[in-house]
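Chemist: Sequence first, predicted coordinates after that:
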Amino acid sequence: MSDNPTPPVAESDQLKETERVEAGPGPGRGPFGGGMVAQKASRFGPSARRLLDRLRPERAKVGAVVGLTVVSVVLTAIGPRILGKATDLIFSGLIGGRLPAGITKAQAVAALRQRGEDKVASMVASMDVHPGQTVDFGAVGRVLLIVLAVYVTSAALAWLAGYLLNDVVQGTVLRMRAEVEDKVNRLPLSYFDKQPRGELLSRVTNDIDNLSQSLQQTMSQLLTSVLTVLAVLGMMLWISPLLALVALISVPLSMLLTGTVMKRSQGMFVQQWRRTGRLNAHIEETFSGHALVKVFGRQAEAERVFAEENDELFKASFGAQFVSGLIMPIMMFIGNLNYVLVAVIGGLRVASGSLSLGDVQAFIQYSRQFTQPLSQVASMTNLLQSGVASAERVFELLDAPEEEADGVGHAATGDRRRGEVRFERVTFSYDPQKPLIRDLSLVAEPGHTVAIVGPTGAGKTTLVNLVMRFYEVESGRITLDGVDIASMPRSELRAQTGMVLQDTWLFEGTIRDNIAYGRPDATEEQILSAARATFVDRFVHSLPDGYDTVIDEEGSNLSAGERQLVTIARAFLSDPALLILDEATSSVDTRTELLVQHAMAALRSDRTSFVIAHRLSTIRDADLILVMEDGAIVEQGAHDQLLEAEGAYARLYNSQFAAPVAG
């Protein structure tokens, strides 16, 4: 489709996250094209909420995960308090062993006060001390067994919650991948004209993979951390409201610093993934056109562009990771300050008898458990922001305008149509400011071959794109056997149509598989018959494995002519009512061109054909030749008739034989 002018990108049609393609060859049209850079700032909140909405189909499992996590966190939270009882038993035993036996605790407290040891007396008064009795290791052992059971149960519930959460995340990502795949199939051709392939592939692969990793690593940790903060806060208030107030002082400070850092790093993460998309687009273009790069000696420029894009990606990635990495050290510093305050004030409270040593030990553990989840949440912000940035890019793809809905008036019947095509006052343009096809009317009779010729950019390929409904007409209509194609399902229309393009497309597989792609239910005999009719059989037997020879997606182990013959065989096997040949012989030698012409002659028999050609010698026998200039048909007729008219066609035809002017 080389003659078709690249559709301009109208601002009104542009996706909200992209800007105009930079000046130059442009993405997808050469090895040095510019990429699309997202210019809209990331909206973290709406994108995060939309991502969470994706979990709705798994809400039963999500509820189970929340329930299991709550129980696990509560068990973990009461562990230090129970362990504090063991500390109290040991400490009471040590103190009791140093007191005289045979007296009561009240007598021991009175004796200490008489000796002026009021602080020790207050501490003993608040403890469960039995003078003369040492540590009850049996009681300590029972407490430790209870703590062990609590922690083992908590760990088992956390493991089960993690297992269910993994199922939730992977199921969500599975549906998102399927939705993206369906979306790509519903996007109009104009979308792909505006998007670099590398950028699109980055959204479909890299961004979804990053989203999966981010969800997997953050959801469980985030839920556990939030519940831990709530549970630990409740335990701290139960033990000592004063110490809890001291611990809570660090929360607003932590939130303020974390929010400041997050705001700075958020834009950097968005830029990181945009730069990744640009670099992917450049690499894909350069690798796809590596032969062209070498032919024109542009390796140095390709390497320079790669180095620049790679350097920009490095700067964006380094900045995002460095800034977000500041959160953890800041949170650890605040946590350590909090630990010191709790230890000092708690020690004073133990000395005054207001708290037991076990309670202070438990509170110190709680203060660590309180700041640790906050630190974990802070450390997850880089993953969270990166994941939401990727989710936003995927959502932008999912929100892209789709092609118009199929008509419902004509269901596919499987019957082959006659192939009469009519253009009735058709008008179309890629850009409303630049009209291309205006008020065009023509009739292609069933079984006739219609050749379309004209200079590059005249609108020849646009014409067949409209027939295939790759684009929709602005006014007028196109009919197939009297039925408006706009009212037909695209699948039915395209099932009646076969295309052979200038750029051959083969996938990795055997030659047999590539031919059968045109008709998956074809028998072996039908495949071989199509191969013989299109002269594929002539060269296949010279290959090492015949029809089972595996070719790569570029078809590098076949010549250009051989690849073209395979695509013609594929179209022949599909047995279409309407055939479109777009410069199908432009890349082959003269001898192979004769074979291709014979193959196409067999393919065109008994079906309506549109042939786009620059070599006018290939369409001399066409039933009708249309000469197009600037989107309009300026001449039409048979070959001899048009030559006699000495008009536009005659000028084009004679220009093939004109010798270059010597300088």
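Modeler: That came through, no problem.
Chemist: contacts, neighbours, all on C-alpha from now
Modeler: Will do.
Chemist: ok, so what distance separates Thr618 from Thr567?
Modeler: Thr618 is 18 Å from Thr567, where distance means C-alpha to C-alpha, to the nearest Å.
Chemist: So which of the two has more stuff around it?
Modeler: Higher neighbour count among Thr618 and Thr567: Thr567, with 26 against 17, using other C-alpha atoms under 10 Å.
Chemist: my read: the more buried one touches Thr504, true?
Modeler: Yes. Assessed by C-alpha atoms under 8 Å, Thr567 is found in contact with Thr504 at 6.7 Å.
Chemist: residues bridging contact with those two, i.e. touching both?
Modeler: Shared contacts of Thr567 and Thr504, defined by C-alpha atoms under 8 Å, 6 or more residues apart in numbering, are absent.
Chemist: What segments of the stretch 451-600 of the chain are strands?
Modeler: 475-480, 483-484, 497-500, 509-510, 550-551, 578-582 (DSSP state E, counting those that start in this stretch).
Chemist: Got another one to weigh against that:
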Amino acid sequence: MPIPSSSCRKAVWRRAAASVSCWMPGADLRPSGRSRLSMRTGSEDMQQTTGNLTMMRRMARLMKPLTGTEGKAILCGSLGHLFAVWSMMAAAAALIGLVTDWPPLNGQWVVWALVAVLTALSRGVMAYGEQYYNHEMAFSMLRDIRTTVFDKMRSLAPAGLRDQARGDMVTVITNDIELLEIFYAHTLSPIAIALVTSLANLALLTWLSPWMGLAAVISYLIVGLLIPILSARPTFKVAMRERTAQANLHSLLLETLQGRTELAGLGALGNTRRRVGVATDQMLDARGRTSGRTVANDLVTNVVTLICTGVFTLMACHLGSAGLVDPARGMIGLVGFLSSFAPLIPVARLGAGLQPTLAAARRVFSLLDKEPPVREVESGHGNPLTEFTGEEAKAVSFSYAGKTDPDKDDLGEHGGRTSVLEGLDLSIKPGELIGIQGANGVGKSTLIDLLMRFQERSGGDLTVSDLPIETICTADLRAQQTLVSQDTYIFSLTLADNIALARPDASREDIEQAAHDACLDDLIDQLPDGLDHLLADNGSDLSEGQRQRVALARAFLSPAPLMLLDEPTSNMDALLEGRVLTRLIERKGDRTCLIVSHRPSVLARVDRLLTLQDGRLIPS
């Protein structure tokens, strides 16, 4: 493990010292001008505390199916810590019985020594059981949460994830979810174990001496309750900054890797390197502040624990010298008290240590709480769609939520949102080849989203095979449609597997025919392994035109009767475009094609041409 430089260590300790000052009454806490602007009000602090408690309750509810496993962890942990305390107390009793003639222990030291050995051995077994069950439960929870997040992302895609940075999503499904392990493995059971063992130790110390019991309950409340509460609020803010900074850095790194060719070609690598450096410094600074809070919390916990043990020791000596408690009984109680803090210290550290986990949980649940643009219709809960007899839109309208038109004073029917489509009519019949043209930004891609139900329309009627589109089983709808979008994603698979995405069971002959129809013969000849060549991440070894032809090959191989093509030849030269269009028309058969394009050479080949203007389709 690398040793931090002296400057790094000094920076961490400076932050720790600044954090410790927050605990010291009378310290100069006057904020600077910037601090005054960012300082939370009391009501905001209360809302933050309430939000964290709500987050913890929500996380705890997810583990209901694993309650039995968590119960085993708590049982093993409680017995393990109690055995540790009882072992020390039994060892103290054995020593006292060996060297003194105190009547209750005189001649019994062998028995107490045996008890000490047995409880110490049992402590090891119970500690193993606690770790085993805690991690079984935690890793099972991470598996279930990650599955839930992937299912949620599937329901949000594609429209619901367009405003989500890829690097941010990678951080959520990797680092943020991994951090939840701290809550499930190192939070719930330690709190329960600390409560159980503290009550048991308190009862034992109170039986030895009520004064010892009183001192113990005050110490336990300070270490196990007061310290976590006081350290939680100042740590959460810096922890949230750290998670956000890390997500921003991941997004920037991912964009840099994907756009490295453009950056090099434009001579922008130096500026990008500086941006990455700034983002890295911001992340490291936020992480350092979080570490400083953690160090401060550990320092305060250790100091307070030492103070409590010192006060308890002085009190035990005073009780013994004053004759209020037998010296031997006081010595056993002191040993038990000193060894009883082991389960409390992890709880005291949760105030700072748990905050990054809560920040990560907030980001995970923020994604899970995101409303999908459309609600999927499960099989058995909607109308089945077995054949395509046409798709029809009547008076369809669509407006983007949260966007306002500054030129319109009247909010109107859409509540001030920008209307993209308004009163649009479209009839698509089987076997047709329809072309749609229009200026950039008029809503052509949005129309395709509505036809495929990636987004919900704001008004009007939209039917497929005379069935309302929102009542059709989503899987059946997808089986009747195939899309070639403007942005083609190439997976890290072979060329053949990339083509066969929609038909993984397709025969080799069908894949070769689809590649031939998409004019990929020259690419196959260039690749070392032909169709079996493993393509690079997102097809970085392919040109834009080649990527588009891979997308067309996927559509040719798909059995869906309706093909929706969004600028399918925009990166091809005229000769190649003509060949592809000829193949498309020849192979179309009874399939229906709707092509969105700016190119006159493409639109000249369609059966019917429509222009999207002012939210409506106009025959051309």
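Modeler: Yes, it's here. All of these numbers come straight from a predicted model, not from anything done at the bench.
Chemist: Report the contact partners of the residue in structure 2 that Phe535 of structure 1 lines up against.
Modeler: Taking TM-score structural alignment, Phe535 of structure 1 has Cys519 as its aligned residue in structure 2. Cys519 of structure 2 makes contacts with Arg549, Leu576, Arg579, Val580, as judged by C-alpha under 8 Å, 6+ apart.
Chemist: Try it again at 6 Å.
Modeler: Listed by C-alpha atoms under 6 Å, 6 or more residues apart in numbering, the contact set of Cys519 of structure 2 is empty.
Chemist: any idea how far Gly382 of structure 2 is from it?
Modeler: Look at Cys519 of structure 2 and Gly382 of structure 2: by C-alpha to C-alpha, they are 39 Å apart.
Chemist: Met137 of structure 2 too?
Modeler: Counting by C-alpha to C-alpha, the gap from Met137 of structure 2 to Gly382 of structure 2 is 37 Å.
Chemist: And the longest helix along structure 1, how far out from the chain middle?
Modeler: When structure 1 is parsed with DSSP state H, its longest helix is helix 137-186. Relative to the centre of its chain, helix 137-186 of structure 1 is centred 26 Å away, using C-alpha atoms, centre = their mean, to the nearest Å.
Chemist: ok, now stretch 528-538 of structure 1?
Modeler: 41 Å.
Chemist: Repeat that for stretch 535-554 of structure 2.
Modeler: On C-alpha atoms, centre = their mean, the centre of stretch 535-554 of structure 2 falls 30 Å from the chain's centre.
Chemist: Next, the buried residues of it.
Modeler: 535, 539, 544-554 (16 or more other C-alpha atoms under 10 Å).
Chemist: Stretch 389-409 of structure 2 too?
Modeler: Across stretch 389-409 of structure 2, burial judged by 16+ other C-alpha under 10 Å covers Gly390, Glu391, Glu392, Ala393, Val396, Ser397, Phe398, Ser399, Thr404.
Chemist: how about the residues you listed in a markdown table, adding distance to Pro561 of structure 2 and secondary structure?
Modeler: Formatted as a markdown table, the buried residues of stretch 389-409 of structure 2 follow (distance: C-alpha to C-alpha, whole Å; DSSP: H, G, I helix; E, B strand; the rest coil):
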| residue | distance to Pro561 of structure 2 | secondary structure |
| --- | --- | --- |
| Gly390 | 10 | coil |
| Glu391 | 11 | strand |
| Glu392 | 15 | strand |
| Ala393 | 18 | strand |
| Val396 | 23 | strand |
| Ser397 | 25 | strand |
| Phe398 | 26 | strand |
| Ser399 | 29 | strand |
| Thr404 | 38 | strand |
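Chemist: of those, closest to Ser43 of structure 2?
Modeler: The shortest approach to Ser43 of structure 2 among the buried residues of stretch 389-409 of structure 2 belongs to Thr404, at 32.1 Å (C-alpha to C-alpha).
Chemist: roughly how far apart are the closest one and Lys370 of structure 2?
Modeler: Applying C-alpha to C-alpha to Thr404 of structure 2 and Lys370 of structure 2 gives a distance of 22 Å.
Chemist: quick revisit: which of the strands of the stretch 451-600 of structure 1 is buried the deepest?
Modeler: Mean neighbour count (mean count of other C-alpha atoms under 10 Å) peaks for strand 578-582 among those, with a mean of 26.
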